[in-house]
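Chemist: need a 3D model of the following:
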Amino acid sequence: MDDTTREGISEAVEERSGHGATLRPDLGLVLSGELPCISCRYDLSGISITGMCPECGTPVRATLLATVDPEAGTFEPLTHPRLAALGLVVWSSAAFAAVLIIWMVRFGDALNAWTPIGFRPTWLGVLVPVFVALSGVGSVVLWKPHRKLPVWPSVAATVATVLYGPLVWLMWRLHGVVDRTGSAPYVSSRSVDTDRLWLQVMILVVLVVISLLQRPIIRVFADRSVLLRTGELSRQSLLAFAMAAALMLLGVFLRLGAIRWDDTGSFFLDVIGLVFLAIGSVLVTVGLGCFVVDSVRLYPVLRSGPRTLLDVVERGFGR
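Modeler: Prediction:
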């Protein structure tokens, strides 16, 4: 692409400010390469930047504003972009799968206790540490995604991956041993299992620490998407996720405190603890689901790199 074309392209775009940008019309610029419409995924290659998608009528400029990153040239290239993109999806998806399995087991406990179905799939619990371990494997890509990464985020991400070791063991003890051989923890009439509560405490503490350690490097990845960076698409914060896990931790401590109280105080404290646990569990599940969505959104950006306007347009002749 010659200098004249580059000058025409640069003049066609005004600097983004705040949360958006505007394109100045230039009828000589057309799309080159593959550029799916933001609405219907129709290939817009060969269409003027001032035109509209022939399939759904969405302005081409809307797709450009959602695709082109004016700061793309400032990012250091990833060392292994495809591996980083895949690892991020594995990291989030495996963790989400582990939580869904826990919900399935708890749902089975309720069916077994309150209906004649008698379905309690405690054997599924052995899969929880497997998916947690798989999530830990995916987190390896967070260590050093590019050569110029500062030391602290890289060290923090490495320590977080190491902590997956004790987390997997704790998950195995809780879901693969205690829950598989014991009574249903939330619907059984038996007394609260103190050992199970302390296992939950250790799991949640490790989970909070891992989340906080991974937060700096996840922000590095998220900043590579112009839509996530500018807030045009919301993203899940690891800090909010850690706070949800901390809420669950508070619920467990309340249940532990209830053991030392008299019968009346114990009942109310235990109920409050269960409420905190339930709310925190829902927030953690939703948060992990949002991480999966964010990872899928980032996948093409990480795999191919942020796209500049030079990557998607060319000067059309005779148009």
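Chemist: going forward, measure contacts and count neighbours with C-alpha atoms only.
Modeler: Fine.
Chemist: all helices of the stretch 1-150 of the chain, in order?
Modeler: Along the stretch 1-150 of the chain, counting by DSSP state H, counting those that start in this stretch, helices occupy 3-11, 60-67, 81-114, 127-138.
Chemist: so which of those helices is the most packed in?
Modeler: Most buried of the helices of the stretch 1-150 of the chain by mean neighbour count (mean count of other CA atoms under 10 Å) is helix 127-138; its value is a mean of 22.
Chemist: just the angle for it relative to helix 81-114, thanks.
Modeler: Angle of helix 127-138 versus helix 81-114, following axes from the mean of the first three to the mean of the last three CA atoms, to 10 degrees, is 170 degrees.
Chemist: centre of the chain versus helix 127-138, how much separation?
Modeler: Relative to the mean C-alpha coordinate of its chain, helix 127-138 is positioned 15 Å out (CA atoms, centre = their mean, to the nearest Å).
Chemist: who are the packing partners of it?
Modeler: Under the contact definition 3 or more CA pairs under 8 Å, 6 or more residues apart in numbering; DSSP states H and E, helix 127-138 sits against helix 81-114, helix 151-171.
Chemist: following up with a second sequence; could you model it the same way so I can compare the two?
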Amino acid sequence: MPTDHDQLARELSGDLPCVGCGYNLRGLSVLASCPECGGPVRATILVRVDPLARTLRPITHPKLTWASLVLLVAGAVLASVASWWHILDMQRGHRPADLVGALIVMGVLVSAAGAVGIAALAPRPAIREWLGCLCYGPVLAVLHHWHSDGTTTATPGTHAWENLLLMLSIAGAMLLLRRQVRALAARSLLMRRGYVDRQNLLVMAVVAGLGALGDAIRMIGVAIGPPDGDALDFAGMIAVTLTSALLTLGFVGTLVDVVRLRGAIVSPPLAMEDLLGD
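Modeler: Okay, the predicted model is just below:
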């Protein structure tokens, strides 16, 4: 009857890249060390093998799912960065280039396409995700109205209600798409164990909500009028600026997370049975 030591000493019959150097540990004992870097095979198993591999729901179209996730976040990054470009042009007294406005709209459309892909490829009824896709409608409507007015973002003291709608739509999209994004992130063993930090969409949605609150404060300040309303208008402007900056950083961080998730989404999780041939 095989002992526990005999079970551990079994050779790996499946491919297992060393976590230290990438050397294929196939054929080595579980108790051995990597011949290239000397790292214990057991350490690689702890990092590479997912104990939930047999229980995770298979992804029907893994590459399309990951591509949709990339579009969702990359589009948001593009629109956010282009918006800051537009603001800097206005601060310097320059007329914003048409290219900047086009990049903002393009970013929103790309992100919307990613959201549609995530909703369409969701393994369960995705009513919430489809509602998240609808949140892009008000964003595009606001951008169209600003463009028809000769602007692509809210200028100081004007369009505060439109910026309020914009922030609420962004918050709504993140809250409604959050369930599916979290399910995909949970496929990463490193993220589940907390070895890799990830952006929290709930926190980002709250930040967008605080930005909407800043716009509401600005609207109150404008309604009161100077001089008392000037302080509220200034406080609201500071809140909107800070939350917009935090959202941009959050989108960039989320894009980094999505790149890290590629292997967990595109490749099926590795089980111990795959390595030992059980």
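Chemist: and the TM-score between these chains?
Modeler: Remark: TM-score between the superposed chains equals 0.86 [TM-score structural alignment, normalised by the length of the second structure]; 277 aligned residues with a CA RMSD of 3.0 Å.
Chemist: returning to what we had before: can you add distance to residue 24 of the first structure and give the helices and strands packed on helix 127-138 of the first structure back as TSV?
Modeler: Shown next, in TSV, are these (distance: least, CA to CA, whole Å):
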stretch	distance to residue 24 of the first structure
helix 81-114	32
helix 151-171	39
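Chemist: of all the ones you listed, which lies closest to residue 27 of the first structure?
Modeler: For those, proximity to residue 27 of the first structure was assessed by CA to CA; helix 81-114 is nearest, at 34.6 Å.
Chemist: got the angle between that closest one and helix 151-171?
Modeler: Angle, helix 81-114 of the first structure to helix 151-171, by the same axes, to 10 degrees: 30 degrees.
Chemist: what segments of the stretch 201-319 of the first structure are helices?
Modeler: 226-230, 238-258, 263-304, 309-312.
Chemist: let me have those helices in a markdown table, extended by mean neighbour count and distance to residue 34 of the first structure.
Modeler: Converted to a markdown table, the helices of the stretch 201-319 of the first structure look like this (neighbours: other CA atoms under 10 Å; distance: least, CA to CA, whole Å):
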| stretch | mean neighbour count | distance to residue 34 of the first structure |
| --- | --- | --- |
| helix 226-230 | 19 | 19 |
| helix 238-258 | 21 | 33 |
| helix 263-304 | 18 | 12 |
| helix 309-312 | 17 | 8 |
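Chemist: in JSON lines: those helices, plus distance to residue 101 of the first structure.
Modeler: Shown next, in JSON lines, are the helices of the stretch 201-319 of the first structure (distance: least, CA to CA, whole Å):
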{"stretch": "helix 226-230", "distance to residue 101 of the first structure": "29"}
{"stretch": "helix 238-258", "distance to residue 101 of the first structure": "17"}
{"stretch": "helix 263-304", "distance to residue 101 of the first structure": "11"}
{"stretch": "helix 309-312", "distance to residue 101 of the first structure": "43"}
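Chemist: among the ones you listed, which is nearest residue 91 of the first structure?
Modeler: Of those, the one closest to residue 91 of the first structure (CA to CA) turns out to be helix 263-304, at 8.6 Å.
Chemist: give me the mean deviation of that closest one from the second structure.
Modeler: On superposition with the second structure, the average gap between helix 263-304 of the first structure and its aligned counterparts reaches 1.4 Å (mean CA distance after the TM-score superposition for the first structure).
Chemist: who touches the equivalent of residue 250 of the second structure over in the first structure in this structure?
Modeler: Under the alignment (TM-score structural alignment), residue 250 of the second structure pairs with residue 287 in the first structure. Listed by CA atoms under 8 Å, 6 or more residues apart in numbering, the contact partners of residue 287 of the first structure are 236, 241.
Chemist: make it 10 Å
Modeler: The contact partners of residue 287 of the first structure, taken as CA atoms under 10 Å, 6 or more residues apart in numbering, are 96, 235-238, 240-242, 244, 281, 293.
Chemist: is residue 94 of the first structure in contact with residue 86, as I believe?
Modeler: No. Counting by CA atoms under 10 Å, residue 94 of the first structure does not reach residue 86; the two are 11.9 Å apart.
Chemist: so for those two, which residues contact both of them?
Modeler: residue 138.
Chemist: what lines up with residue 91 of the first structure in the second structure?
Modeler: Using TM-score structural alignment, residue 91 of the first structure pairs with residue 72 in the second structure.
Chemist: tell me the contacts of its match?
Modeler: By CA under 10 Å, 6+ apart, the residues touching residue 72 of the second structure are 66, 107-118, 251, 255, 258.
Chemist: from these, which single one is nearest residue 95 of the second structure?
Modeler: Closest approach between the contacts of residue 72 of the second structure and residue 95 of the second structure, by CA to CA: residue 107, at 20.7 Å.
Chemist: what's the spacing between that closest one and residue 251 of the second structure?
Modeler: Distance of residue 107 of the second structure to residue 251 of the second structure, computed by CA to CA, to the nearest Å: 12 Å.
Chemist: for residue 4 of the first structure, which of the helices and strands packed on helix 127-138 of the first structure is the nearest?
Modeler: With CA to CA, the closest approach to residue 4 of the first structure among those belongs to helix 81-114: 31.6 Å.
Chemist: give me the angle between the closest one and helix 263-304.
Modeler: Using the same axes, to 10 degrees: helix 81-114 of the first structure against helix 263-304 is 150 degrees.
Chemist: follow-up on the earlier one: of the helices and strands packed on helix 127-138 of the first structure, which approaches residue 38 of the first structure most closely?
Modeler: When these are ranked by proximity to residue 38 of the first structure (CA to CA), helix 81-114 comes first, at 20.6 Å.
Chemist: how far does that closest one sit from its chain's centre?
Modeler: The answer for helix 81-114 of the first structure is 12 Å, by CA atoms, centre = their mean.
Chemist: try stretch 120-139 of the second structure
Modeler: Stretch 120-139 of the second structure sits 15 Å away from the centroid of its parent chain (CA atoms, centre = their mean).
Chemist: return the set of buried residues in that stretch.
Modeler: By neighbour count with 16 or more other CA atoms under 10 Å, stretch 120-139 of the second structure contains the buried residues 120-122, 126, 128-130, 132-136, 138-139.
Chemist: good, wrapping up.
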